[in-house]
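> Following is a predicted model, sequence given first.
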Amino acid sequence: MDIRVRGDGPAAPFLSARDMLDTEYGLERPVVVDIRDDPDERTMVGHYDDRHELVVSRRAATSAMARELALHEFAHMARYEQAHPSHLQSTEEALFLALAGRSVEQRKLSHCYQIANHMKDIYADDITLDIGPTDKLVSFLESSLARALADSPPSPPEDGRRLRPGADPEITVVNAAFALALLERHDAIDADHRLYDLASAAAADAPSVSLSAFKRRFRSLEDDPDESAYRKALVDATREYVLSDTGQAAD
């Protein structure tokens, strides 16, 4: 795997992540890592005919999670080269199929994109957790969920408007389900871990969203689905979330 690191930041985390990926997987296309002071997002990945590109903030590149973050993004590149359905399926197409004929508020629609990203992350992290240590990821997911709970505003009024910003309790439940499902898929968490208590607290804050249902959906994703099976899984998860307000569930 060829890699070139540009910008004002350390190359070591990216080179170390490359060496880890190369133990079991590999990339045919070279990777260009562009470290920037303030990109629009913490990381952005682009796939081209002759290369992959990773744009990363200098803050992320110098963090304690830099190697793990790089390995995660390289795993996405590997899934793309494998033509895995999770990385080729158009999110817009799946959401159109799931939500056709329905009126969905922008907040919920944004959350549907996050659910799609979680499903892609499951498949990328099936690679990272197969070849890398899990301790840092477990701690990161735990601290992220704890911060979201601390930042959650009260439930929105009936008109759906929030009076102050903060983590949305409904998507926080989905995020908790994703964290548990990912770690359970790889036996990376004990049954008495604090994440379970945090997830239960998140579920209590948004009872309309089923923590157990989303954990089951994420955990039971097939290792190697065909395009149709993956599309159906994404459509069903989207419907599950959008219909949660009405007390219905996807088929």
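Cool, got the structure.
> Please count neighbours and contacts with C-alpha atoms only from this point.
Noted.
> now the helices: where do they sit in the stretch 101-250 of the chain?
For the stretch 101-250 of the chain, applying DSSP state H, counting those that start in this stretch gives helices covering 106-131, 135-151, 169-185, 194-205, 211-219, 227-242.
> Report how many residues lie close to S139.
Under the neighbour criterion other CA atoms under 10 Å, S139 is assigned a count of 12.
> I'd like to know how far it sits from D8.
From S139 over to D8 the distance is 28 Å, taken as CA to CA, to the nearest Å.
> do L69 as well
L69 sits 18 Å away from D8, taking CA to CA as the criterion.
> Compare neighbour counts for the two and give me the winner.
Neighbours were counted for L69 and for D8 using other CA under 10 Å; L69 has more, 21 against 13.
> List the buried residues of whatever helix or strand the more buried one lives in.
Using DSSP states H and E, the secondary-structure element containing L69 is helix 66-81. Of the residues in helix 66-81, 66-81 count as buried by neighbour count, 16 or more other CA atoms under 10 Å.
> which ones are touching the most centrally placed residue in the chain?
If you average the C-alpha coordinates of the chain and look for the closest C-alpha using CA atoms, centre = their mean, you land on H118, 3.3 Å from that point. H118 makes contacts with F178, as judged by CA atoms under 8 Å, 6 or more residues apart in numbering.
> one more structure, for comparison:
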Amino acid sequence: MGAVPAGPFLGARDLFEYEYDLEKPVEVHVRENPDERTWAGHYDDHHVLNISRRAATSVMARELALHEYAHMHRYEDAHVSHTMGLSEVLFLALPGRRVERRVLQQCEQLANHAKDIYADDITLDVAPADKLLTFLESQLATALAERSAAASGPTGGSRLTAAADPEMTAVNAAFALALLERHDAVSEGHRIYEFADLADADAPGVDLPWFKEQFRTLARDPDESVYRRALVDLVRAFVDAHETTTGPAAD
């Protein structure tokens, strides 16, 4: 639904169906807002792939569609990464603590990274990783550039994006390396490691190698207890990485 070429979405379908399948049909909704991220919606009788026009006409369109089909498969398969809610994890990870709302909201990104690991276990089972590597490298480089621009610009105000938050940028770098290493999709001397080192230096409170190892070694088919423990550890470590702030807190 939207005036963009259907080829990338049909091509992703063909790749996906070599090894996997979906019980429900998929509708593709092209959104006009270029800032909207690609995401999947799940309904009783179908799935919806939401994607911005910019993304739908980019060189990554097929890979983005394939990634969302993988999320749909995990959802239909009731994989614990796609069924466990974050509220329970937050209650277990942060009892009695006061946490800045910004940081609490970013904990959702940690859970999304874990979901993405499991979705891309499927994606990289049916498609090469070269475009994904380039995409992750570009995203990390952009975040670092935005961090540098923010640091040299006016002070004050609220940090609204992950790129303006060094801790989140470091965790994003850890996720990218973890995903690539999990699938042997990056060489040891690749430039993405240089970018990750810069992100690591910018966030001394974050143990980037630890986060990378946590994401990289997520159990392939965990039960609820194992997966809950992994998320609790990730959330607790991320919150610990942030110094106490004066921002509004949520109990």
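Structure's in. What do you need? Predicted model, so just to flag it, every value in this text is computed and none were measured.
> if we can go back for a sec, hey, which of the helices of the stretch 101-250 of structure 1 is tucked in deepest?
The highest mean neighbour count among the helices of the stretch 101-250 of structure 1, using mean count of other CA atoms under 10 Å, belongs to helix 169-185: a mean of 24.
> Where in structure 2 does that helix fall?
Structural correspondence for helix 169-185 of structure 1: residues 166-182 of structure 2, per TM-score structural alignment.
> got a list of contacts for that stretch?
Residues outside stretch 166-182 of structure 2 that contact it (CA under 8 Å, 6+ apart): 106, 113, 117, 120, 133, 136, 140, 143-144, 147, 162-163, 186, 192-193, 195-196, 199-200, 202-203, 205-206, 208-209, 211-213, 215-217, 238, 241-242.
> Equivalent analysis for stretch 218-231 of structure 2, please.
Contacting residues not belonging to stretch 218-231 of structure 2 are listed as 80-81, 84, 89, 110-111, 114, 118, 214 [CA under 8 Å, 6+ apart].
> Read off where it ends up in structure 1.
Under TM-score structural alignment, the counterpart of stretch 218-231 of structure 2 in structure 1 spans residues 221-234.
> Can you report how many residues neighbour G156 of structure 2?
Residues near G156 of structure 2, counting by other CA under 10 Å, number 6.
> in structure 2, what residues pair with stretch 7-19 of structure 1?
When structure 2 is aligned by TM-score structural alignment, the counterpart of stretch 7-19 of structure 1 is residues 2-14.
> residues making contact with that stretch?
If you take CA under 8 Å, 6+ apart as the criterion, stretch 2-14 of structure 2 is touched by 29-31, 53, 56-57, 61-63, 65-66, 69.
> Dump those residues to TSV, plus distance to A176 of structure 2.
Conversion of the contacts of stretch 2-14 of structure 2 to TSV gives the following (distance: CA to CA, whole Å):
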residue	distance to A176 of structure 2
H29	27
V30	26
R31	26
R53	25
A56	22
T57	23
A61	19
R62	19
E63	16
A65	19
L66	18
Y69	20
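> Nearest to R102 of structure 2, out of these: which one, please.
For R102 of structure 2, the nearest member of those is R31. The distance, counting by CA to CA, is 26.4 Å.
> residues in contact with M119 of structure 1?
86, 218, 234.
> now swap in V232 of structure 2 and tell me
Applying CA under 8 Å, 6+ apart, we find V232 of structure 2 in contact with 89-90, 92-93.
> taking the residues you listed one by one, which sit in helices?
89-90, 92-93 (DSSP state H).
> ok, and the most crowded of those?
Neighbour counts for these (other CA under 10 Å) peak at V89, which has 22 neighbours.
> S57 of structure 1: neighbouring residues, count only.
The burial metric for S57 of structure 1, expressed as a neighbour count using other CA under 10 Å, is 22.
> And it, what's its match in structure 2?
By TM-score structural alignment, S57 of structure 1 lines up with S52 in structure 2.
> which residues touch its match?
Residues near S52 of structure 2 by CA under 8 Å, 6+ apart: 30-38.
> Report the separation between it and Y227 of structure 2.
Noted for S52 of structure 2: a distance of 31 Å to Y227 of structure 2, by CA to CA.
> angle of the helix holding L69 of structure 1 against helix 135-151?
Orientation of helix 66-81 of structure 1 against helix 135-151 (axes from the mean of the first three to the mean of the last three CA atoms, to 10 degrees) gives an angle of 100 degrees.
> Helix 66-81 of structure 1 against structure 2, how far on average?
With the two structures superposed, helix 66-81 of structure 1 lies on average 0.4 Å from its match in structure 2, counting by mean CA distance after the TM-score superposition for structure 1.
> Structure 2: matching residues for that helix?
Going by TM-score structural alignment, helix 66-81 of structure 1 lines up with residues 61-76 of structure 2.
> Off-centre distance for that stretch?
From the chain centre to the centre of stretch 61-76 of structure 2 is a distance of 13 Å (CA atoms, centre = their mean, to the nearest Å).
> what's the matching residue for L86 of structure 2 over in structure 1?
The equivalent of L86 of structure 2 in structure 1 is T91 (alignment by TM-score structural alignment).
> check contacts around that match.
Here T91 of structure 1 is in contact with 113, 116 (CA under 8 Å, 6+ apart).
> The same query, at a cut-off of 10 Å, please.
With contacts defined as CA atoms under 10 Å, 6 or more residues apart in numbering, T91 of structure 1 is in contact with 97, 112-113, 115-117, 231, 234-235.
> can you check R42 of structure 1 too?
Under the contact definition (CA under 10 Å, 6+ apart), the residues listed for R42 of structure 1 are 36, 55-61.
> Show me which of the residues you listed is closest to M20 of structure 1.
Using CA to CA, A61 is the member of the contacts of R42 of structure 1 that lies nearest M20 of structure 1, at 17.0 Å.
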